[in-house]
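Colleague: Pasting the sequence and the predicted coordinates here, then a few questions.
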Amino acid sequence: MMQFTDAQTTELDMRLEVASEAWSIFKSLPFNNGRLVCLCSKQWLVQIHQGVVSKRKIPEQFIEELHGYAETPNEQCEAPFRWFPQLFKWGEMTGLLLLDKKIYLLDDFDGDFIEIPIANRLKKWSFKYQDQVEGSGDEGANFLPVACGYTAGGGLPVFYSNVGGEVSNYLAHLSIDVAAKTAQWQFNDEGRAPMIVKYGDYFDVSGYTCFSDASWTGQGYLMYGVGFDAPHFRTGMQFSRLLRVDQNGIATDATDSLLSLDEPCYGHLCADARHLLLKPMYKNKERKGRESLVALDTMQETPLELPKAMKKLKLIDIYDGHAWFVPPVSTDPKVADPAFIPIITCRVIEE
């Protein structure tokens, strides 16, 4: 059982920076001593630490460089709207991934970016994601990064969507040597193509599947996937699976999921590498939309019990004895966007 104490609220307001009433947090990364770094509205990095908010804009040079990687007419059309740096955590450093070509690291939030080119490119694939296209590694990648997972060291897991941007069923592994300022894509080195992960291969499912989250344990991956049982089912979600997968994309136990759930849930593998956060998709089923935590060592699930004043908050992450929460986002079009987003930082006590 977890207890959340010493709650501290920090108000995050980005209206002046983005020149709009509508802004959002794209991703958040937890660090030691209760520090949180967020990517807001695609172009702003925000650090929250001990109630102090620090902001810095991602250099326009990075955005122009990223969009400059677009080579086909379709990519050039999509780049300004769908292409933006992906935020990731590398130890205590904040990282930005630009497609499959380059990363930038921040050792100090107010310091200079460390530029690290990626030595090899991901090989091109056709629009039908199962068909490989012959070509040199110097051609532009057709993969669009969706998100980066957490790592225990030794490599960064990166999820990619297919050319059409429909499914995030690809997983690539990026090794990084900060001291040497080098990085390269590893595993499946022949053709340097990311692994295609099809949950249906393991569970006799013929429908749509995608990652919800993945992490690198040092020896393999934990992958949490969601999807549909029928090929053309597109409403809601029908199943959730947690797999342990080796570096070649092969499940160590292909007969069953590590976790059996009574209803569909999104999942987030927490930065502490010890917990899976479950977020039910539906509010009208047995779980009533209430979040819960699964201990990854025992697979025991525990409801997230919050103090009365925090009951409606949603957990962002857990790391280094701290937890971070935000209020739920309203989907009611009649409700105006909030002027600011409160970030609540708590200490975690485990009984």
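Modeller: Nice, I can see it.

Colleague: switch to C-alpha atoms for all contacts and neighbour counts from now on
Modeller: Will do.

Colleague: So for stretch 344-351, what gets flagged as buried?
Modeller: For stretch 344-351, the buried set under the neighbour-count rule, 16 or more other Cα atoms under 10 Å, comprises Ile344, Thr345, Cys346, Arg347, Val348.

Colleague: here's the one I want to compare it with:
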Amino acid sequence: MLKKGIVVLLALLVASLVLAGEFNVAAGKTYTLSPGPNPNYADPGSKLTDGSFNFSWGDMVGWENPAANPTIVVDLGDIYEEVSYVALKVMYSAPSAVNMPEYFIVSISEDGELYEDLGMGITYAEAPVANDTIATLYWASEEFVGYGRYVKIEIVPGGDAWTMIAEVVVGDGALPEELDAMVGGLLDLTYAATVSVGKPYMLIPLPSDAYPDTDSVKVTDGFARYSWADMIGFDNPAINPTIIIDLLEPKSIGRVSAHFMRSFASAVNLPKSLLIGVSDDGMEFKTVGLAVATNPYPPQNEFINEIHWSPSEPVLARYVKIEIRPRGAAWTMLAEATVWAME
């Protein structure tokens, strides 16, 4: 009970800290919502940035089983150079069929048109979240910060019932000490080893006939060469291309990445990000992260660039799903997908 009390107290301290002062640059700012919320829990255009997040229906903006993921775009009013934190204050009430979101994806833009993915809010500050409370779902990073004016938050609901949001927080600059203490550190990959080479995989959809994967070997053959023959290609696909790798047995996964061509001359661009999921049976997948970091950084043209993700703690699973989020109506050329496991 003492440990739980400390966690709750810390979460409350963080909430009061980030909502006050200069760190929260979303306070009082305007925003747009898509799709529109349910009329019973509508928004005059100020609820989500007014600093109030009481456990009260009147304080909430709500969607009931929306056809599309609810998306919030906050106009910060000016360019900010170090967006390091985005959080949602959400209601959780099982008796009222209000689910917590599964996660959100945050991206940022200078002009409100072209967005760069920043990361994923998948961690709750109050975990485990108590019933009939307001919880804080957040993304935070001081290594991969955002530059821009418009912050887009795409919310993935946690079920088919209600999603209720009370407040949006956007932090700019160094993380406050109390918040920094809640952010997981980097995983030590000194003893990690590649476990995906030669492993079977599935592609959804199939690549273009111009750059096929005839023998189903290119994606895990261990080579990421700048060669058209070494790559598979997707030409403006209707759905996000997805790779499901079967590691044949459960592994303690410490890193997932994929290598892509970037060639402006050939209309080949890098994906915005990679959505990472894991599974024990290859059927039911749990989303665990978003790969946004690149190697090299910044990405190079006419080069093979790696996009990678690592958890703060190893994730045990047999199957790894990599969903590619393409950038614009152009070619996406994949040379290799790689999974590392802890020895």
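Modeller: Structure's in. What do you need? Worth saying up front: this structure is predicted, and the values here are computed from it rather than measured.

Colleague: Work out the TM-score between the chains.
Modeller: Here the TM-score for the pair of chains, by TM-score structural alignment, normalised by the length of the second structure, is 0.26; 149 aligned residues with a Cα RMSD of 6.5 Å.

Colleague: on that earlier part again, may I see the buried residues of stretch 344-351 of the first structure organised as JSON lines, with distance to Leu276 of the first structure and secondary structure added?
Modeller: Formatted as JSON lines, the entries for those read as follows, by distance: Cα to Cα, whole Å; DSSP: H, G, I helix; E, B strand; the rest coil:
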{"residue": "Ile344", "distance to Leu276 of the first structure": "20", "secondary structure": "strand"}
{"residue": "Thr345", "distance to Leu276 of the first structure": "19", "secondary structure": "strand"}
{"residue": "Cys346", "distance to Leu276 of the first structure": "18", "secondary structure": "strand"}
{"residue": "Arg347", "distance to Leu276 of the first structure": "18", "secondary structure": "strand"}
{"residue": "Val348", "distance to Leu276 of the first structure": "16", "secondary structure": "strand"}
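
Colleague: Trp216 of the first structure: which of those is nearest?
Modeller: Of all these, Val348 has the smallest distance to Trp216 of the first structure: 24.0 Å, by Cα to Cα.

Colleague: mind listing the strands for the stretch 1-150 of the second structure?
Modeller: Along the stretch 1-150 of the second structure, counting by DSSP state E, counting those that start in this stretch, strands occupy 30-34, 61-64, 71-92, 103-109, 115-121, 123-124, 133-140, 146-156.

Colleague: Asn305 of the second structure: which of these is closest?
Modeller: Asn305 of the second structure lies closest to strand 115-121 among those, at 16.3 Å (Cα to Cα).

Colleague: what packs against the closest one?
Modeller: Packing partners of strand 115-121 of the second structure (3 or more Cα pairs under 8 Å, 6 or more residues apart in numbering; DSSP states H and E): strand 103-109, strand 133-140, strand 286-291.

Colleague: May I see those arranged in CSV, with distance to Tyr319 of the second structure and mean neighbour count as well?
Modeller: Compiled in CSV, those are given as follows (distance: least, Cα to Cα, whole Å; neighbours: other Cα atoms under 10 Å):
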stretch, distance to Tyr319 of the second structure, mean neighbour count
strand 103-109, 20, 23
strand 133-140, 25, 23
strand 286-291, 10, 20
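
Colleague: For Leu274 of the second structure, which of those strands is the nearest?
Modeller: strand 286-291 (4.9 Å).

Colleague: quick check: angle from the closest one to strand 103-109?
Modeller: Angle between the axes of strand 286-291 of the second structure and strand 103-109 is 20 degrees (criterion: axes from the mean of the first three to the mean of the last three Cα atoms, to 10 degrees).

Colleague: which helices and strands does strand 286-291 of the second structure pack with?
Modeller: Here strand 286-291 of the second structure touches strand 115-121, strand 273-279, strand 303-309, going by 3+ Cα pairs under 8 Å, 6+ apart.

Colleague: Now tabulate those in TSV and tack on mean neighbour count and distance to Ser16 of the second structure.
Modeller: Formatted as TSV, those follow (neighbours: other Cα atoms under 10 Å; distance: least, Cα to Cα, whole Å):
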stretch	mean neighbour count	distance to Ser16 of the second structure
strand 115-121	24	19
strand 273-279	23	32
strand 303-309	23	31
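
Colleague: Save the ones you listed as JSON lines, and put in distance to Leu9 of the second structure too.
Modeller: Below are these laid out as JSON lines (distance: least, Cα to Cα, whole Å):
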{"stretch": "strand 115-121", "distance to Leu9 of the second structure": "21"}
{"stretch": "strand 273-279", "distance to Leu9 of the second structure": "32"}
{"stretch": "strand 303-309", "distance to Leu9 of the second structure": "31"}
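
Colleague: If you tally nearby residues, what's the number for the residue nearest to Glu81 of the second structure when sequence neighbours are not counted?
Modeller: Nearest non-adjacent residue to Glu81 of the second structure, counting by Cα to Cα, 6 or more residues apart in numbering: Tyr147, 4.4 Å away. For Tyr147 of the second structure, the neighbour count with other Cα atoms under 10 Å is 20.
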